[in-house]
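Trainee: here is a sequence together with a model predicted from it:
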Amino acid sequence: MTESIDIPGAVVPPRPGVSAEEFDAAHGDAAADTIMARLAREAYGDDYPDGVDPYGMSTRWTLQTFVDQLRIPQGGTLVDIACGRAGVSLWVARETGADLIGVDWSPVAVAEAAKRASAWVGDGRARFQVGDLVATGLPDQCADAVLCADAIFFATDRVAAVREAARILRPGGRYAFTADESDDGRPHAVPDWRPIIEAGGLEVVARIEVPRWAEQLGRMYDVWLANLDEVRQTLGEEAANAMREEAETVGPTLPNRTGVLYVAQRA
């Protein structure tokens, strides 16, 4: 297929239930937004970035580290791949003065991100379009920086996802993403992202371990389990069962996993 086939964790089978339609439903559910944000705030405490309401595990530390490491020039262009509702990248764009292009495979997420943009960065500084991790639809060398918060692991070909980020970066531009590393035998596990990044055509600048990643994610799962009755009443039986399954299957693996933030650069 590609050179990535020999790199552990680089090419993986599709995950059941992971589709644009699934994310459309998640991003379009206002009740889910409210309860999930409240539960995450309870789990993460002062580290939870109020107002940003990230879909993943981004904290105040994550946001500031993206700002510090991406080194976006004033008035430069930031691309957020798999942006969701773009809370993370709108925050980064506001802090850096960058223009923002957000890309996501969920049309509902793209529409919700567009609604939020003017409150964060003003009119004309952010736009959003449908695309995915390996095919953004953007032109070559259009970005000064690219980020991907808690989403690169959804790509079935992770090298292709990095290669797409490299394609749209200008020379010297940086790509930062958050994920986790482990060597515990799970079919989607990545023991080391460095070979994947290098096969995608970028040079690793930094590998930073996310402080208290496993501890905080484990606490969120505990909060989910403690509030399943409310989740069931608000979001329904299917959502409650999915959250319980994730908490009970992923939670026990956390001691063997390390949350990481990688920074890479185009030559």
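Mentor: Great, that's in hand.
Trainee: going forward, measure contacts between C-alpha atoms and count neighbours the same way
Mentor: OK.
Trainee: ok, residue 226 to residue 14 distance?
Mentor: Distance of residue 226 to residue 14, computed by C-alpha to C-alpha, to the nearest Å: 30 Å.
Trainee: please disregard the earlier target; I meant residue 115.
Mentor: 31 Å.
Trainee: again with residue 243
Mentor: From residue 243 across to residue 14, the span is 20 Å (C-alpha to C-alpha).
Trainee: out of these two, which sits in the busier spot?
Mentor: Neighbour tally, residue 243 and residue 14, criterion other C-alpha atoms under 10 Å: the higher count belongs to residue 243, 16 against 13.
Trainee: and the more buried one, that's in a helix?
Mentor: Yes - with DSSP: H, G, I helix; E, B strand; the rest coil as the criterion, residue 243 is assigned to a helix.
Trainee: below is an additional structure, to be compared with the one above:
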Amino acid sequence: MTTDVSLPKPEEVGTFYDATNDLMTQFLGGSTHYGYWTGPDDESTFEQAADRLTDILTDKLGAKPGQHVLDVGCGQGRPGVRLATRTGAEVTGISISARDVEVSNERAQREGVADRVRFQRADAMDLPFADNSFDHVFALESIVCMPDRVQALRQFARVVRPGGVIALTDFTDRDPEANARKKEDLAEVGESWHTAPLIKESDYPTFAAEAGLEVVEVKDITLHTRYTEERFYGPLREYAANNDVPPEITQVLEIAPSPEELRAMSEGAPSVGVALVVLRRPANG
């Protein structure tokens, strides 16, 4: 993997989300990930669309009551709590953000699932769990904030039991022929969010093989998630125009696409895509 200095650093990612997530989750449907709309006529709220994506990924796991799921990059706990409530599974969530862990544990208490849903601060690049600790791994967009996807997948493969499923979403480059200026603009947006460089959807079979995992499914869901940016940035910009916001949010908004660009993204085919990825540790692995 590249050693480019622009790669995200775990402590900086944690500091960024410590400062921003209390505000951002208000505009991301209570979660910290994209929404999934069925099409241009879908009038779902952001909250409903975000929960739908959580449910789609949860269903890919096939988690059952009594099983143990690792939620990597738990945000403020909504997806992990929802997963546990829907499936009956036990969930351990991790985040590099101390604030997210605090809020997530408060959510688990408030929703009455703290007996089987817990959150802790940890670095996904060096998971503090024994081998074969979990039945499945769940990672909604968190791998985009890790400096080495293959190393992260190796950690997931280490802690999941043979036959266990790893379901995640990742950001992809859907326009590899874009000009240099557009590439620079996309890289600048990514750096403001502390995300790693985009990869191609077709990279995942290689990533999986290097991590000792099997590919179950790699699917482009961009045409369902493409409404996210406009429905997130628009309300956040309006809020920031009338309220004090953390400097990290100010920087994100300064670099973000214009309203016109956001509208074009939601109506067309964005250059930055979202891939749904399902992997499995071999049963004899």
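Mentor: Cool, the structure landed. The model shown is predicted, which means the values in this text are computed figures rather than measured ones.
Trainee: next up, the contacts around the counterpart of residue 196 of structure 1 in structure 2.
Mentor: Mapped onto structure 2 by TM-score structural alignment, residue 196 of structure 1 lines up with residue 207. Counting by C-alpha atoms under 8 Å, 6 or more residues apart in numbering, residue 207 of structure 2 touches 149-150, 153.
Trainee: where along structure 1 do the helices fall?
Mentor: Listed in chain order, the helices of structure 1 (DSSP state H) span 20-27, 30-44, 60-70, 87-96, 107-121, 158-168, 194-199, 213-226, 228-235, 237-250.
Trainee: any chance of the ones you listed in TSV, with distance to residue 259 of structure 1 too?
Mentor: Shown next, in TSV, are the helices of structure 1 (distance: least, C-alpha to C-alpha, whole Å):
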stretch	distance to residue 259 of structure 1
helix 20-27	23
helix 30-44	15
helix 60-70	11
helix 87-96	17
helix 107-121	25
helix 158-168	17
helix 194-199	14
helix 213-226	5
helix 228-235	26
helix 237-250	14
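Trainee: out of these, nearest to residue 133 of structure 1?
Mentor: Residue 133 of structure 1 lies closest to helix 158-168 among these, at 5.3 Å (C-alpha to C-alpha).
Trainee: mean shift between the closest one and structure 2?
Mentor: In the superposition against structure 2, helix 158-168 of structure 1 averages 0.5 Å from its aligned positions (mean C-alpha distance after the TM-score superposition for structure 1).
Trainee: other SSEs contacting that helix?
Mentor: helix 194-199 (3 or more C-alpha pairs under 8 Å, 6 or more residues apart in numbering; DSSP states H and E).
Trainee: one more pass at 10 Å, please.
Mentor: strand 77-81, strand 143-148, strand 169-181, helix 194-199, strand 258-265 (3 or more C-alpha pairs under 10 Å, 6 or more residues apart in numbering; DSSP states H and E).
Trainee: give the aligned range of that helix in structure 2.
Mentor: Counting by TM-score structural alignment, helix 158-168 of structure 1 corresponds to residues 149-159.
Trainee: in that stretch, what's buried?
Mentor: 149-159 (16 or more other C-alpha atoms under 10 Å).
Trainee: try stretch 97-114 of structure 2
Mentor: Neighbour-count burial for stretch 97-114 of structure 2, with 16+ other C-alpha under 10 Å as criterion, is recorded at 97-101, 103-108, 113-114.
Trainee: contacts for it?
Mentor: Contacting residues not belonging to stretch 97-114 of structure 2 are listed as 10-22, 73-82, 84-85, 88, 90-91, 93-95, 115-123 [C-alpha atoms under 10 Å, 6 or more residues apart in numbering].
Trainee: what about 6 Å?
Mentor: Here stretch 97-114 of structure 2 makes contact (C-alpha atoms under 6 Å, 6 or more residues apart in numbering) with 14, 17-18, 75-77, 119-121.
Trainee: nearest spatial neighbour of residue 9 of structure 2, chain-adjacent residues omitted?
Mentor: Nearest in space to residue 9 of structure 2, with sequence neighbours left out and distances taken as C-alpha to C-alpha, 6 or more residues apart in numbering, is residue 147 at 6.8 Å.
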